[in-house]
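Student: no FASTA, just this:
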């Protein structure tokens, strides 16, 4: 079964190093929480809010062993007025035997406000 694993994080400023580091951290946590390897990944879609343009977040994949062959696409998030700023979102599509309710979506930093229902659900799964 192919399942989507969602993740999101924020950065404090539009700076290349910060974007790459935040994306790498998020990718690693998504993999850790859902127990998958790069060869289980069908593809990854990464979006950033329009206030971020200092780097391609896909560059973070090159820092993680095994990710060099994973297809990835970057796009700009829909600029809805009042939405969370400085935000990086990831949709990682993986092959897994897990049920949909077993997938642990990862929200870091200010992105926890995007899906507080999933953050609370994930915390109770971790206990």
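Tutor: On my side now, so go ahead. These numbers were taken from a predicted model, which means no experiment stands behind them. Numbers count the residues shown, from 1 in each chain.
Student: rest of the way, CA atoms for contacts and neighbours
Tutor: Fine.
Student: Can you name the helix or strand that the nearest residue to residue 41 once chain neighbours are set aside falls in?
Tutor: Spatial nearest neighbour of residue 41, excluding adjacent residues (Cα to Cα, 6 or more residues apart in numbering): residue 94 at 4.3 Å. Residue 94 is part of strand 87-95 when elements are defined by DSSP states H and E.
Student: Below is an additional structure, to be compared with the one above:
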């Protein structure tokens, strides 16, 4: 079965080090909380809000040992008035036997506001 693992974070500024660092922090937490092995991952889709242009957040995945061959793509989120800004979202497609309710979706920093129900569930 392929499952989606969601994650999101926010950055404090549109800066290369900030974008890559916060994305790496998010990815490492998603991997750790779900015991994900790179070989079991189909692909990773990373989106950013329009105000984040300093770096491709996918570069963060390349800093993690063993993740060199996992396909990853960056896209831009649609601009909805009043939506969260300076946000990086991740959708990781993972082959696993876990049930939907067992997946630990990770929301960090200002992105906790996107799914407070899931953030509270796993703290």
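Tutor: Sure thing, it's come through. Not measured: the values here are computed from a predicted model.
Student: mean offset of the strand holding residue 94 of the first structure relative to the second structure (after superposition)
Tutor: Averaged over the aligned pairs, strand 87-95 of the first structure sits 0.3 Å from the second structure after superposition, using mean Cα distance after the TM-score superposition for the first structure.
Student: Pull out the buried positions in that strand.
Tutor: 87, 88, 89, 90, 91, 92, 93, 94 (16 or more other Cα atoms under 10 Å).
Student: Who are the packing partners of it?
Tutor: strand 2-10, strand 41-48 (3 or more Cα pairs under 8 Å, 6 or more residues apart in numbering; DSSP states H and E).
Student: got the contact list for the helix or strand following that strand?
Tutor: The C-terminal neighbour of strand 87-95 of the first structure among helices and strands, as given by DSSP H and E, is strand 106-107. Outside strand 106-107 of the first structure, the residues that touch it by Cα atoms under 8 Å, 6 or more residues apart in numbering are 6, 7, 8, 9, 26, 29, 30, 114, 115, 119.
Student: sorry, back to before: isn't the residue nearest to residue 41 of the first structure right up against residue 31?
Tutor: No - using Cα atoms under 8 Å, residue 94 of the first structure is not in contact with residue 31, being 9.8 Å away.
Student: Superposed on the second structure, what's the mean shift for the longest helix along the first structure?
Tutor: Secondary structure assigned by DSSP state H gives helix 16-34 as the longest helix of the first structure. Once fitted to the second structure, helix 16-34 of the first structure is off its aligned match by 0.4 Å on average (mean Cα distance after the TM-score superposition for the first structure).
Student: Any buried residues in stretch 105-117 of the first structure, and which?
Tutor: Under the neighbour-count rule (16+ other Cα under 10 Å), stretch 105-117 of the first structure has 105, 106, 107, 108, 110, 111, 112 buried.
Student: any chance of those residues in JSON lines, with distance to residue 18 of the first structure too?
Tutor: As requested, those are arranged in JSON lines below (distance: Cα to Cα, whole Å):
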{"residue": "105", "distance to residue 18 of the first structure": "22"}
{"residue": "106", "distance to residue 18 of the first structure": "18"}
{"residue": "107", "distance to residue 18 of the first structure": "17"}
{"residue": "108", "distance to residue 18 of the first structure": "14"}
{"residue": "110", "distance to residue 18 of the first structure": "15"}
{"residue": "111", "distance to residue 18 of the first structure": "15"}
{"residue": "112", "distance to residue 18 of the first structure": "18"}
